[in-house]
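Trainee: using only what follows, build the 3D model:
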Amino acid sequence: MRPTGKLHLGNYMGALHNWVRLQHEYECYFFVADLHALTSDYADTSQVKQNTLDVALDFLAAGLDPEQCTVFVQSHVKPHFELPQLLAMITPLGWLERVPTYKEQQENLTTKDLSTYGFLGYPLMMASDILLYQADFVPVGQDQVVHVEFTREVARRFNQFYKAEGSGPRAQGAEILPEPQVLLTPSPKLPGTDGRKMSKSYGNTILLSDPEEVLRQKIRPMVTDPARIRRKDPGDPDKCPVGDLHKVFSSQETLAKVYDGCKTAGIGCIECKGWAADAIVTLLAPIQERRAKYEQNPALVREILHEGDRRARARAEQTMQEVRPAMGLTEDLTGGAAPGEATQ
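Mentor: This next block holds a predicted model:
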């Protein structure tokens, strides 16, 4: 995840909730993508450091267990700089320009100058993040499938040009970069406080770290079914953003009360919003409790990230020790190690 500040419920339900489950089923790598933040926020990096820490805290608070998975900071693993540069040598410019999010972001983020080499190469950086760990699967929602397909194309092109030299775990002539598969993860519809998709750019988020009183203040003025103008008017939870919150967070018993009470005008919107807030408070209580423990022990957080950085570097370097010789970069003319190897 890009470090743009503390994470919100949309981040949790869209990714983190699934990550917590997947860490028990796969060898998983989760990182704070501070390099990604620079592709659009290069002009003001004053918040990147604190945002990186906040995202790491939310990772741990949500339930990512450093004993079960690897949690690290992207820029602390130098192959995340190296592999994109090498893959850039073989990636056609047209592939980058046709990525849908490239033009969409340029159209939407009009206050920023995104006509940079870094922003154009952003999809290749994401592809490198995946290929660096020779990943079999990438857990994404439907909207991110295009990025995984781009990654597959890059891997396919690399494998056409270069083969294993036989000095690593793969036999000579074997393919080095596996084409990763999409692991579609459920991402429920989660509206923000204004009814639109929950997003920091809209200013309509509920943070995982919001205290209960702040959370209730955010939910209280939420928009509801526009057909329900007066208290006595019946409504439809399927046309109400608060109803969408109930579908994600409330129990079946509460959901039944919401449908019955709303459609018969037996309950008011204030009461319905209170029930939604109750369910979210219950969900966030253990998350916030874990976050508080980590906040009180910053040395432990540093130790977890340091160990995660170490494990990620070791795994990434395994890949680079296959990539470099395949591209003819392993040794210099005197037989010494390549610069990338010497700094490890």
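
Trainee: going forward, measure contacts between C-alpha atoms and count neighbours the same way
Mentor: Noted.

Trainee: distance of residue 39 relative to residue 124?
Mentor: According to Cα to Cα, to the nearest Å, residue 39 and residue 124 sit 12 Å apart.

Trainee: between those two, which one's more packed in?
Mentor: residue 124 (24 against 17; other Cα atoms under 10 Å).

Trainee: who touches that one in this structure?
Mentor: 84, 87-88, 96, 151 (Cα atoms under 8 Å, 6 or more residues apart in numbering).

Trainee: let's see this one next, to set against the first:
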Amino acid sequence: MKKTILSGMRPTGELHLGNLYGALKNWVKLQQDDSYERFYFVADWHALTTGFDASEEIPQKTLNMVIDWLAFGLDEEKNTIFVQSLVKEHAELFLLLSMITPVGWLERVPSYKDQIAQLGKAKTSNYGFLGYPVLMAADIIIYKAHLVPVGLDQVAHLEFTRELVRHFNHLVGRDVFIEPQPLLTEVPKILGLDGRKMSKSYDNAIYLSDSEEETQKKIRVMFTDPRRKRKTDPGVAEECGVFMLHKIFTPKDKQEEIKDACSKAQIGCVECKRLLVKNLNEALSPIRENRNRLLNDKDTVKQILIDGSKKASQKAKETMEEVRDAIFSNSRLG
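Mentor: The predicted model follows:
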């Protein structure tokens, strides 16, 4: 029997290089292994937990994000690509799991207080925000997912799901769900234009939707090694956001040349950026072509999501039959 992999993203619209080479590149790599069944979804209900006031934007953002997925190489023939809200069973399992989840567990989730501090109480004073880890757990276990691709910093979030699985199975007296394991992935460090982590919220990102000219303008103003105030100052390439992109888009042998020349002040930041722009635009060119083609064929993209959601729903329905039987035929709960 194939193992199941599941992952998803909130619909934020067009994706930037951090999204593409952080999570999506790994998704595309995993689709080459036929020993897995893979589910990738748009977490549009999750987007409502902090963005209900902008809910009208979600459909278009969903479409734009999935277009970037497909343009980058995620294959709808090899993966089930779907929308969370089109599979209503997620909501039913979320409701049932909410009945057994201690509030204290939710308040201990690592990102809970951080998100409140970052987003403010106005956006986070709702039950949906407090309970989002339960919805996240439902998303994963409804497909009996064995593996969830995550970075090391996200393992704690997955542990909540594992704990909830143990709690549910204990209460109903049978192993309805399996404990999902983290599939640790190496996430390349990608800095934005201002030297901070590349993020849409920081307005420092380079997007797949950017033209060659827009990409060139952004790279031109990108922060470099702060030690290099003059061209004659030696630099430390590993601490430079521009070189971090070279490590993705520039051939290995050329990377070493640039690194060595930077450390000896034999190359200036302007020249370093010029080389990056050339390599970056060459790498993104076929992906941009795919993206433009899909933008002119949105009906096909919508149909991919409809078909994928129907397939996901079949799997979810089977799980929910087990869940209802486990809960309502159990004398300790009924």
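
Trainee: tm score of chain vs chain?
Mentor: Aligned and superposed, the two chains score 0.93 in TM-score terms (TM-score structural alignment, normalised by the length of the second structure); 320 aligned residues with a Cα RMSD of 1.4 Å.

Trainee: most neighbours, which of the contacts of residue 124 of the first structure?
Mentor: residue 151 (25 neighbours).

Trainee: map that residue across to the second structure for me.
Mentor: Mapped onto the second structure by TM-score structural alignment, residue 151 of the first structure lines up with residue 161.

Trainee: quick check: closest non-adjacent residue to that match.
Mentor: Excluding the flanking residues, the one nearest residue 161 of the second structure by Cα to Cα, 6 or more residues apart in numbering is residue 137, at 4.9 Å.

Trainee: map the one you found across to the first structure for me.
Mentor: In the first structure, residue 137 of the second structure lands on residue 127 (TM-score structural alignment).

Trainee: report the separation between that match and residue 280 of the first structure.
Mentor: Distance from residue 127 of the first structure to residue 280 of the first structure, by Cα to Cα: 35 Å.

Trainee: residue 341 of the first structure now?
Mentor: 48 Å.

Trainee: hang on, the earlier thing: report how many residues lie close to the residue nearest to residue 161 of the second structure.
Mentor: 24.

Trainee: next: the one 4 residues further on.
Mentor: A count of neighbours around residue 141 of the second structure, defined by other Cα under 10 Å, yields 24.

Trainee: I figured it hits residue 177, correct?
Mentor: Yes - taking Cα atoms under 8 Å as the definition, residue 141 of the second structure is a contact partner of residue 177 at 6.4 Å.

Trainee: before we move on, the earlier item: in the second structure, which of the contacts of residue 124 of the first structure remain in contact?
Mentor: Mapping those onto the second structure (both residues aligned by TM-score structural alignment, their matches' Cα atoms under 8 Å) leaves 84, 87-88, 151 still in contact.

Trainee: in the first structure, which helix is the longest?
Mentor: For the first structure, the helix with the greatest residue count under DSSP state H is helix 298-326.

Trainee: how close does that helix sit to the second structure?
Mentor: Helix 298-326 of the first structure, aligned to the second structure and superposed, deviates on average by 0.9 Å (mean Cα distance after the TM-score superposition for the first structure).

Trainee: which part of the second structure matches the following helix or strand past that helix?
Mentor: As assigned by DSSP states H and E, the chain's next helix or strand after helix 298-326 of the first structure is helix 339-342. Counting by TM-score structural alignment, helix 339-342 of the first structure lines up with no residues of the second structure.

Trainee: could you pull out the helices for the stretch 51-200 of the second structure?
Mentor: For the stretch 51-200 of the second structure, the helices defined by DSSP state H, counting those that start in this stretch occupy 58-72, 89-98, 103-107, 110-119, 121-124, 127-130, 132-141, 155-172.

Trainee: can you tell me which of these is most buried?
Mentor: Per-stretch averages of neighbours, counted by mean count of other Cα atoms under 10 Å, single out helix 132-141 among these, with a mean of 23.

Trainee: that one vs the first structure, average distance?
Mentor: Relative to the first structure, helix 132-141 of the second structure is 0.7 Å off (mean Cα distance after the TM-score superposition for the first structure).

Trainee: ok, residue 22 of the second structure to residue 147 of the second structure distance?
Mentor: Relative to residue 147 of the second structure, residue 22 of the second structure is positioned 17 Å away (criterion: Cα to Cα).

Trainee: please disregard the earlier target; I meant residue 249 of the second structure.
Mentor: 29 Å.

Trainee: and residue 193 of the second structure, by the same measure?
Mentor: Distance from residue 193 of the second structure to residue 147 of the second structure, by Cα to Cα: 33 Å.

Trainee: check residue 126 of the second structure too.
Mentor: 30 Å.

Trainee: the more surrounded of those two?
Mentor: residue 147 (20 against 12).

Trainee: what residue in the first structure is paired with the more buried one?
Mentor: Mapped onto the first structure by TM-score structural alignment, residue 147 of the second structure lines up with residue 137.

Trainee: does its match really touch residue 185, like I thought?
Mentor: No - the pair residue 137 of the first structure / residue 185 is not scored as a contact, 11.3 Å apart, by Cα under 8 Å.

Trainee: what's the distance between residue 106 of the first structure and residue 112 of the first structure?
Mentor: Distance from residue 106 of the first structure to residue 112 of the first structure, counting by Cα to Cα: 8 Å.

Trainee: mind listing what residue 223 of the second structure touches?
Mentor: 193-195, 240-242.

Trainee: may I ask which of the residues you listed has the most neighbours?
Mentor: residue 242 (26 neighbours).

Trainee: residues in contact with stretch 240-253 of the first structure: which ones?
Mentor: 188-192, 195, 222-226, 237-238, 254-255, 258, 272-273, 275-276, 279-280, 283.

Trainee: list the buried residues for it?
Mentor: 240-250 (16 or more other Cα atoms under 10 Å).

Trainee: then stretch 256-272 of the first structure?
Mentor: Result for stretch 256-272 of the first structure [16+ other Cα under 10 Å]: buried residues 257-263, 265, 267-269, 272.

Trainee: present the residues you listed as TSV; the columns should include secondary structure and distance to residue 27 of the first structure.
Mentor: As requested, these are exported to TSV (DSSP: H, G, I helix; E, B strand; the rest coil; distance: Cα to Cα, whole Å):
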residue	secondary structure	distance to residue 27 of the first structure
257	helix	41
258	helix	41
259	helix	41
260	helix	45
261	helix	46
262	helix	45
263	helix	47
265	coil	50
267	coil	47
268	coil	47
269	helix	45
272	helix	41
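
Trainee: go through those and say which is closest to residue 75 of the first structure.
Mentor: residue 272 (44.8 Å; Cα to Cα).

Trainee: what sits against the closest one?
Mentor: For residue 272 of the first structure, the contact set (Cα under 8 Å, 6+ apart) comprises 242, 258.
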